[in-house]
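> Build me a model from this:
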Amino acid sequence: MQISVKVALLSGQQVVMNAAPEISIDDLRNSAEEELGQTLSHLVAPSGKVLSRASTVEEAGLQDGETLTAVICGDRIVSSCRSRAFALIRSDGSLVTWGHPSFGGDSSTVSLSDVRDIQASHGAFAALLSDGSVETWGHAFFGGSTARVQAQLLNVVKIEACFCAFAAILANGSVVTWGYPEVGGDSSAVQDELKDVCEITASNGAFAALLANGSVVTWGNENLGGDSTAAKSQLQNIREIRASGGAFAAITTEGSVVTWGSPNHGGAGGASAVQELTTVQSIQATNDAFAAILADGTVVTWGDQAHGGDSSAVQRELRDVQQIEATGGAFAAILADGSVVTWGDADAGADSSAVQASLRGVRHVRASRYAFAAIRSDGSVVTWGNPEHGGDSSKVQDQLKDVLQIEASQRAFAALLGDGSVISWGNPAFGGGGIPVDEFGEAPHGLRDTWQLPLS
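Below is the predicted model of the structure:
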């Protein structure tokens, strides 16, 4: 029989978690991390006792209705599967960055302190400071300059990023955008509708804002989900929105799903498999497909079959699914027993056969563009997928111990260890150990910029 416990931060933010007696404290902590959006080092019982990660809820003696205190990990790594660099937010609010210097890896041009949060586009970072102001750095094309809107960036509470643009939610519920106009950097066409905004989600080139009344406002490239006109009447009572590279999927309060955007990315016309669903709990997306976890722990997928939209080959294994992570073309599902099931494009991480025996006791998975990294309950790490995207961690494997957090850029991973140190691996041009540059700040031949604006 499940019990209900509250997991609370010292700030007062809290979530209610339902927990079965047999799940581990580490699984509970992992779920709380997802809900709170924070990296948690441990959970503390009302008695003040630090709960052992290996203990089950029953062994820990947790009671229905209890409140557990969540302790945030002092340092936190930030990047995204679109980014070419990493940022480490220290517990004192200071910042360390690395990766491609022209695309966010060099933050020496800005004075940063009291950093609360950071978001990353493909080539820039935006830092939210404790006073509600915003500092940006990196390539201006990707949102590295806020010159046009700097005076409006006051009392900011949250930032979201797409490939080339950023959107900031202000304390009054309005929105300020900047970056490449055609992919979300210009929200003037819907500015009057952007009121009481609670959350913003981004595809590669469009934004979707969830309003307090459960409705949705979209803008950006029409081919990438910026036009939701066809689904407008259905976009009511929405509680959560997820995005693929060019489409969106919204979960209603009843657990049904509404999609829009490019059919090639799992959007309108590509989601017949989910029209009758009423028990969707959460959704994850590759670049071209979606996967939904249902209330019974099973999974429904749709979108491009080669990139995760077809899960029929592993459907029988997809039971008691707790969490799903996605690369650009593959999914990885963590089951209740800590094992992992993968499907999609073999070259994008769907083939985990070489490490399947090691995928036990997995508590968290992160994904770069075409590779996965899993943290196990003992703090070790298992990687698989494209080696050029961080799928091969053999050179640093003996250092990957007591890992608290893993974050991914587009082609590299970085792990935060219990002692506060950071280990990175993967493509050097994307933060996998740093990028060599000459006296002019240019990368050597072979590591030059190869990005391409994804407009279709």
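
> rest of the way, CA atoms for contacts and neighbours
Noted.

> What residues does V110 make contact with?
Shown here is V110, whose contacts under the criterion C-alpha atoms under 8 Å, 6 or more residues apart in numbering are 135-137.

> Is it part of a helix or strand, or is it coil?
Using DSSP: H, G, I helix; E, B strand; the rest coil, the structure places V110 in coil.

> Now the second one, please; I'll put the structures next to each other:
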Amino acid sequence: MGISVDVRLISGRRAIVELEADASVETLRQRAQSALAVGRGRLLNSAGDVLNGTTTLTQAGLQSGDALLLHISQVQVMAAKLQCDIVTGSAFAAILGDGRLVTWGEPDYGGDSSAIQDRLQDVHHVQASTYAFAAILSDGSVVTWGDTDFGGDSSAVQEQLKHVQQIQSSDGAFAAILRDGSVVTWGDADYGGDSSAVQHRLKNVKLVQSAANAFAAILADGSVVTWGETGLGGDSSLVQDRLKDVRQIQACFYAFAAILGDGSVVTWGFDACGGDSSSVQEQLKHVRHIQSTDEAFAAILADGSVVTWGDSETGGDSSYVQDQLKNVRMIQSSSHAFAAIRADGSVVTWGCDDSGGDSSAVQHQLKKIQQIQASTDAFAAILDDGSVVAWGASENGGDCSPVQDRLRNVSQIQSSGFAFAAILDDGSAVTWGSDDLNDTTASSVHEQLKDVQQIQTSSTHAFAVILGNGSVFTWGFGTEEHDQIVVPDQLTPLSA
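Here you go, the predicted structure:
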């Protein structure tokens, strides 16, 4: 007996699909996608429940005339994190339009999820550490994979991982905030994977921030709870009495900086890397934003001036440009340098010269800057006319001269650890930077880089591009040995 089902999109477009009653929901989904000429999606009934693709139409309770919604989510791509000054492998995870998640890249860093692939359905969000991934499903449960020592194995706390709202990661551990405001942690204890010492205090948690080896949680009452490596931000006992009415927390690799409600700042962690702000404490008033390099902080005050502290060689000393740091509206950072955009669109840089701290060679071009993006050791700025200026280490993208004539009408720039990729207004993309990932290398795929919607990068030499049709295209290298990344079939194309 045949069944006729009305499948609709959020836009209102619809298609009538006729199938036998014993056909699967998966077959119905594929037929509907084909009829509507769209990518992967999930079928929802009138109650908003997602239909299981393995069941038959009869088992799903469908009858002729029933209406279903084909919900298509935007493809989301997440890459493994960059560990402090260490070149790691490349791994990606993508949430497809139908809620399934696929992975690719270096297996040791989470690029292989085959062992738990059947559980990666109806994924809501994915988070990455350096060596592992954690996915939140729509029911609030969590699935993890990757290096078992650094967060890839959550079996010890699996029963607690229910009603998860968000997940934060350090370099080697994860912290999940549950619906009731409690926190569950797992991974390497030296990276904050063990919160047992402060578990009784982790209640009514609103936000968790992470450094490389520690976590800091802001509670509903504005107080802060920390855990992880003691000397690297995991112990805030020396400043605990000052951590009240905390509004936001910024982290570098080994320290934290908290902005209080009155605009003052409290810091803790490794002293030499920004954990000690005593030398500038009197200046830290009316702070509205803090940015960090690997080992230093820069605070923008309400009057547009800037205060810096931490390791002097990585941006903690701005004394030689202090008179220029006025009317600053935004600060961007590479690993060891800062770049500040002033209200008139000019740029001031400081920190390690080789990381972009010296912009003298291009200073005359740095006018009417709209935004700045940073790689590990270079910067790239978009001007108001859509052109691009780059500086810093050439091997990290600091020299865009080989593709300068193509960098016109640029709408956004994304960076990997060692290269940049620009999306132009016409949807095409241009890349430059690492010798292993330059535009010559990408020329073989250049013709496919059209209708680019979003670019995600790994910490090293790889890019993942989401195209307008929902497909994902990647190129680059997966490990230090430069093994070519293998892209899963599910990504090319996504309309199957």
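
> Redo the contacts of V110 of structure 1 as JSON lines? Include secondary structure.
Below are the contacts of V110 of structure 1 laid out as JSON lines (three-state DSSP):
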{"residue": "E135", "secondary structure": "strand"}
{"residue": "T136", "secondary structure": "strand"}
{"residue": "W137", "secondary structure": "strand"}
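
> Which one of those is nearest to S424 of structure 1?
W137 (21.6 Å; C-alpha to C-alpha).

> what sits against the closest one?
104, 106-107, 109-110, 124-126, 144-145.

> Can I have the buried ones of these as a ChimeraX selection?
A single ChimeraX command is used to select the members of those judged buried by 16 or more other C-alpha atoms under 10 Å:
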select :104,106,107,124,125,126,144,145
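
> Show me the two of the contacts of W137 of structure 1 that sit farthest apart.
Using C-alpha to C-alpha, those span at most 14.1 Å, a distance reached by D106 and S145.

> Okay, helices next: where are they in structure 2?
25-36, 439-446 (DSSP state H).

> ok, residues contacting the shortest one?
Contacts of helix 439-446 of structure 2 from elsewhere in the structure, counted by C-alpha under 8 Å, 6+ apart, are 403, 429-432, 475.

> With stretch 383-399 of structure 1 instead?
The contact list for stretch 383-399 of structure 1, computed with C-alpha under 8 Å, 6+ apart, reads 346-352, 354-355, 368-374, 381-382, 410-413, 423, 425-427, 432.

> E313 of structure 2 reaches S335, doesn't it?
No: counting by C-alpha atoms under 8 Å, S335 is not a contact partner of E313 of structure 2; they are 10.8 Å apart.

> Next one: L335 of structure 1 from D351 of structure 1, what distance?
17 Å (C-alpha to C-alpha, to the nearest Å).

> picking that back up, let's have the contacts of W137 of structure 1 in CSV, adding distance to L224 of structure 1.
Compiled in CSV, the contacts of W137 of structure 1 are given as follows (distance: C-alpha to C-alpha, whole Å):
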residue, distance to L224 of structure 1
G104, 25
D106, 30
S107, 30
T109, 33
V110, 32
A124, 21
F125, 22
A126, 22
G144, 22
S145, 23
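
> what residue of structure 1 matches up with G152 of structure 2?
Counting by TM-score structural alignment, G152 of structure 2 corresponds to G144 in structure 1.

> Show me which of E313 and S335 of structure 2 is the more surrounded one.
Per other C-alpha atoms under 10 Å, whichever of E313 of structure 2 and S335 has more neighbours is S335, with 26 against 17.

> Skipping adjacent residues, who's closest to the residue nearest the centre of structure 1 in space?
The residue lying closest to the centre of structure 1 (C-alpha atoms, centre = their mean) is S80, at 6.9 Å. Using C-alpha to C-alpha, 6 or more residues apart in numbering and skipping residues adjacent in sequence, the residue nearest S80 of structure 1 is S409, 4.9 Å away.

> dump the residue contacts of the one you found.
Here S409 of structure 1 is in contact with 79-86, 368-369, 430-431 (criterion: C-alpha under 8 Å, 6+ apart).

> are any of the contacts of stretch 383-399 of structure 1 buried, and which?
346, 348-352, 368-374, 381-382, 410-413, 423, 425-427, 432.

> what about N172 of structure 1, neighbour count?
Counted with other C-alpha under 10 Å, N172 of structure 1 comes out at 12.

> That one maps to what in structure 2?
N172 of structure 1 maps onto D180 in structure 2, by TM-score structural alignment.

> if I look at its match, how far off is V208 of structure 2?
For D180 of structure 2 relative to V208 of structure 2 (C-alpha to C-alpha), the value is 14 Å.

> what's E481 of structure 2 in contact with, if anything?
Contacts of E481 of structure 2 (C-alpha under 8 Å, 6+ apart): none.

> Report the separation between it and D108 of structure 2.
As for E481 of structure 2, its distance to D108 of structure 2 is 14 Å (criterion: C-alpha to C-alpha).

> need the contact list for the match of N172 of structure 1.
203-204.

> what do you get if the cut-off is 10 Å, keeping everything else the same?
With contact taken as C-alpha atoms under 10 Å, 6 or more residues apart in numbering, D180 of structure 2 is in contact with 163-165, 203-205.

> If you drop the residues flanking it in sequence, what lies closest to Q234 of structure 1?
In space, Q234 of structure 1 is closest to V258, 6.8 Å off (C-alpha to C-alpha, 6+ apart).

> what's the counterpart of K232 of structure 1 in structure 2?
In structure 2, K232 of structure 1 lands on Q240 (TM-score structural alignment).

> What about that match, how many residues nearby?
With other C-alpha under 10 Å as criterion, Q240 of structure 2 counts 15.

> still on that earlier bit, and among the helices of structure 2, the most buried is which?
Among those, helix 25-36 has the highest mean neighbour count (mean count of other C-alpha atoms under 10 Å), at a mean of 19.

> That helix: how far from the chain's middle?
32 Å (C-alpha atoms, centre = their mean, to the nearest Å).
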